[in-house]
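heads up, no residue letters with this:
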C-alpha cells in the first residue's frame, strides 16, 4: 500500500479479516469490535495491551505543566491528563522496511 492511498475503512478491514479468517463478515466484525472493546477498557483503566506483531497500546499519565499559548505567547497551567500512546512492534517495522 503506498502512502497516497486512503486508510482502510472499517468495512474494508472487516471484509479483509473475514477473508483471512475464512469466516463471514458478521463474525469478523464481531471479532474486530471485541478487540476494540478490550483494548479501550484496558487502556482507559490505565493498563496496556500488546497486539502481537503490531505493537503496544498504553496510557501514560502526564503531570500538571506549564504550556505556552502559541497565539498570545501567554504561559498557562495545563492540568494533569492522560495520553494514549502506541509503540510499534519491531516485527512490523522490520517488515515495512523489508
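Everything's here; your move. Small disclaimer: the values here were computed from a predicted structure and weren't measured.

Please make it C-alpha for all contacts and neighbour counts, starting now.
Noted.

ok now do residue 78, which residues does it touch?
With contacts defined as C-alpha atoms under 8 Å, 6 or more residues apart in numbering, the neighbours of residue 78 are 64, 65, 66, 67.

The closest residue to the first one other than its chain neighbours and residue 65, how far apart?
Here the nearest residue to residue 64 in space, its sequence neighbours aside, is residue 80; by C-alpha to C-alpha, 6 or more residues apart in numbering that works out to 4.0 Å. Using C-alpha to C-alpha, to the nearest Å, we find residue 80 at a distance of 7 Å from residue 65.

Second structure for comparison follows:
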C-alpha cells in the first residue's frame, strides 16, 4: 500500500474528502517526524512505538572492489510493534 492508497482507504472509511484526509495524514507524519527529530519517543497505543537510536561508526567493505571503507555513525529509527498489532498480524 502506498500513500495514495492509504488516503483512499481512510477517506472511504471516514467519509471525508480525499484532500482533507491527505492533509490529515501529512499532518500526522509531520508531527511524528518532528517529535522523533527532537529525540522523543512516539507511542501509538495498540500499534507500536517509534524512537530513535544510534548506530556506531564501523568498517565495511565495497562489494565491487573488496576495499575497506569507513561507514559513518548515524541515527536510526526503531519501531517496536504493540501487542494488539502483533496479535492482529498473527491472527490471534
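Good, I have the coordinates. These figures come from a predicted structure and were not determined experimentally.

Residue in the second structure paired with the residue nearest to residue 64 of the first structure?
Structural alignment places residue 80 of the first structure opposite residue 73 in the second structure (criterion: TM-score structural alignment).

how many other residues sit next to the counterpart of residue 31 of the first structure in the second structure?
When the second structure is aligned by TM-score structural alignment, the residue opposite residue 31 of the first structure is residue 24. Residue 24 of the second structure has 13 neighbouring residues, counting by other C-alpha atoms under 10 Å.

So which residues of the first structure form helices?
Counting by DSSP state H, one finds helices in the first structure at the ranges 10-21, 25-44, 90-97.

And the first one against the second structure, how far off on average?
In the superposition against the second structure, helix 10-21 of the first structure averages 1.2 Å from its aligned positions (mean C-alpha distance after the TM-score superposition for the first structure).

Show where that helix falls in the second structure, residue numbers please.
Under the criterion TM-score structural alignment, helix 10-21 of the first structure matches residues 3-14.

Any idea how far the matching stretch is from the middle of the chain?
Centroid separation for stretch 3-14 of the second structure versus its chain: 18 Å, with C-alpha atoms, centre = their mean, to the nearest Å.

What of stretch 10-17 of the second structure?
Put simply, stretch 10-17 of the second structure sits 23 Å off its chain's centre (C-alpha atoms, centre = their mean).
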